[in-house]
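Engineer: Quick one: sequence plus predicted model below, questions after.
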Amino acid sequence: MKNIIVTFILFSASVNADFIAVSFGGAYGAAQQKYMIDPYVKKTGNKILFENYSGGIAELKAQVESGQVNWDVLDIEYIDLERACSEGMLEPLKLDDLPAGDNGVAARQDFIPNALHECAVGNIVWSIIVGYRDDINQKPQSIADFFDLQKIPGKRAMRKRAQVNLEWALLADGVAREAVYQLLATEQGVRRAFAKLDTIKNNIIWFDSWSQVPQMLNDGSVVMGQSANGRLFDAITKGAKFEILWDGQVYDLDGWAIPKGSKNQKQAWEFIKFSTQSKPLAGMQDVAYGSTRQSSAPYIAESIKPNLPSAHLSVGLKASGEFWADNGEDLGERFLAWQIKK
């Protein structure tokens, strides 16, 4: 009976909404609600059902292949975007319809490189970093320390997917940033990455949602964890005793996309155009995520800039959506097999 009631409530909410948007929740979702969702609803009167999901393309693929597409707007990580777009899971977008920036510059010139994609409009620049408790005896100085159990004993939190974990393994094993994807495209590189992951496998606690990492750090389940930089920044600003290691950050973009077969594409596209204007994008500074428009710069506080991924690009790696589009299915299966192997 309880499940029936919950299902009815969700169904009723979706019926009353003009469209459904999904993102990652937490402080990031709250910022999107404040600067994108609420202003759009106020301006247009349209109702949005704003839900959370855990990322990746599994749910999206299942909806599209079944013909039961429930979502209308999807916040997608660009590391997944190439594959989702090339495999027909997303609608093509009319990028020339995007409004100019607040500085009057046309959208195609205003958005930063790679932000505009045939299937998505970039909404943040973010990164995956190492977060750690500030009470550990020896603090990590490099990504290699994440894999050094002698130097820093204790459990590590890692997201349950191949992306970034394999890159980190090679970086920690001494591979230069510019050579990571070239090496990972070879069997030798893949084996080397898994061998490095083997060294900490018994000390990994796996997670699905970014919201889990601050909780695990806070309760002492782990001493270090892989995290979205904004999640850690938000926790720290609220008093959590965590610190961020920027070395080895894998930085990327997120963007709004429309699932193939969405029933409310017109409303979805109007929302995307509205929410990717200069000011709404600047609002993501609340969680230390960078804007994808250059015209947002006047709205970014000087005090926040050192906390943005863009301030630490020299020690980071740009995620390659192209690599994962070509290799994601195979490496994803190998990673899952490795993970469950005793």
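Structural biologist: Structure received. Numbers count the residues shown, from 1 in each chain.
Engineer: From here on, just use CA atoms for contacts and neighbour counts.
Structural biologist: Fine.
Engineer: just checking, what packs against the top helix by length along the chain?
Structural biologist: Taking DSSP state H as the criterion, the chain has its longest helix at helix 321-340. Helix 321-340 makes packing contacts with helix 78-86 when contacts are defined by 3 or more C-alpha pairs under 8 Å, 6 or more residues apart in numbering; DSSP states H and E.
Engineer: and the helix it packs on, which residues are buried?
Structural biologist: Taking 16 or more other C-alpha atoms under 10 Å as the neighbour-count basis, helix 78-86 is seen to contain the buried residues 78, 79, 80, 81, 82, 83, 84, 85.
Engineer: try this one side by side with the last:
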Amino acid sequence: MSRSLRCSVPFALAFLSASVWAAPQDLTVISFGGATKQAQEKAYFQPFNASGAGNIIAGEYNGELSKIKAMVSAGHTSWDVVEVESPELLRGCEEGLFEKLDPGRFGDAANFVPGALTECGVATYVWSMVMAYDQSKQAKAPQSWADFWNVADFPGKRGLRKSAKYTLEIALLADGVKADEVYKVLSTPQGVTRAFAKLDQIKSNIQWWEAGAQPAQWLVAGDVVMSAAYNGRIASAQKEGMKLSIVWPQSLYDPEYWAVVKGTPNKALAENFIAFASQPQTQKVFSENIPYGPVHRQTLPLLPKDVQEQLPTAEANLAGAQAVDAEFWVDHGEELEQRFNAWAAR
């Protein structure tokens, strides 16, 4: 990769081909919407468009691979770049839904967090599933997922994402399993039974959420006393003046990835966009607008200390946190989601 990848944003596209001087080519980039997409617009989409390198057509989806699979099967790929969670990246790569990428195309791997450059994707940020609560509505602050289960001292509804993923890990953490042993326990039938038994204890107190914006809304409205939530959504609410707090210990963190849909005629431009979005300077703008952790190691020093402290990749916030095991969810996700849905419906 050209050394220009490390220069300032106005010169950051020097490595692009001369074709950028022609009429800008459309590139459809699909992400998860909400506050994350707004930050992507400011950090990546608008600057890329302004450079003349291409014309981003931004869309959003819920992360389902079925839409991508249908495109690839039909041989009609209308999406070029998609944001995917780590298990979906692994699964989609195995199923041939994503183009194989050359990691060297995006820079020195040593400049990125471990696992950022993969066969079929490039990490774009690190997020955390955290516990959040409204400090203005709590006489005392919850400290752990065990407190989340303590309905005697913290009466009221609790918010959890309506899925096996994250929810089963949280249940085991609440039951006293050490963070680094969660997936070892969850990979056994006894561990799965233990997690559901723990969820049974507070099932009548759970308010299930499916959209990332819901936890903050429910906390402010007083509909729930605490909730599992995406750290970036809570931080955005804090910026708007909402008195919400994050409990970082026992959080679950995971990278999100850019992947290129198999069969796109715009693979070269897609890789150019991903390279552009992987620079310290563009990642700095992203993390300034939403506190998700940058994947390029040279980004953190560019950010103010108060911003660094809100990021999942800040050293203090990683202490006691656990990485989501993507391979576990690829291997066991389907069966566990089916069991979870059956359990939740009862």
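Structural biologist: The structure has been received and is ready for your questions. This is a predicted model, so every value here is computed, not measured.
Engineer: Any idea what the TM-score is?
Structural biologist: Scored by TM-score structural alignment, normalised by the length of structure 1, the superposition of the two chains gives a TM-score of 0.88; 319 aligned residues with a C-alpha RMSD of 1.9 Å.
Engineer: re the thing from before, show residues contacting the longest helix of structure 1.
Structural biologist: Applying C-alpha atoms under 8 Å, 6 or more residues apart in numbering, the set of residues contacting helix 321-340 of structure 1 from outside is 78-84, 161-163, 181, 185, 194.
Engineer: So which bits of it are buried?
Structural biologist: Of the residues in helix 321-340 of structure 1, those with enough neighbours to count as buried (16+ other C-alpha under 10 Å) are 321, 323, 324, 325, 328, 331, 332, 335, 339.
Engineer: Mind jotting down where the strands sit in structure 2?
Structural biologist: Secondary structure of structure 2 (DSSP state E): strands located at 26-31, 55-60, 81-85, 121-134, 158-161, 206-209, 226-230, 244-260, 322-323.
Engineer: Select, out of these, the one closest to residue 283 of structure 2.
Structural biologist: Shortest distance between residue 283 of structure 2 and the strands of structure 2, using C-alpha to C-alpha, is found for strand 121-134: 8.2 Å.
Engineer: what angle sits between that closest one and strand 226-230?
Structural biologist: When axes from the mean of the first three to the mean of the last three C-alpha atoms, to 10 degrees is applied, the directions of strand 121-134 of structure 2 and strand 226-230 differ by 160 degrees.
Engineer: just checking, what packs against strand 121-134 of structure 2?
Structural biologist: Using 3+ C-alpha pairs under 8 Å, 6+ apart as the contact definition, the elements that strand 121-134 of structure 2 packs against are helix 214-221, strand 226-230, helix 231-239, strand 244-260.
Engineer: ok, now how distant is the residue nearest in space to the middle of structure 1 from residue 255 of structure 1?
Structural biologist: Nearest to the geometric centre of structure 1 sits residue 77, at 4.7 Å (C-alpha atoms, centre = their mean). Taking C-alpha to C-alpha, to the nearest Å as the criterion, residue 77 of structure 1 is separated from residue 255 of structure 1 by 7 Å.
Engineer: Then residue 267 of structure 1?
Structural biologist: Distance check for residue 267 of structure 1 against residue 255 of structure 1: by C-alpha to C-alpha, it reads 17 Å.
Engineer: between the two, who's got more neighbours?
Structural biologist: Of the pair residue 267 of structure 1 and residue 255, residue 255 is the one with more neighbours under other C-alpha atoms under 10 Å, namely 24 against 16.
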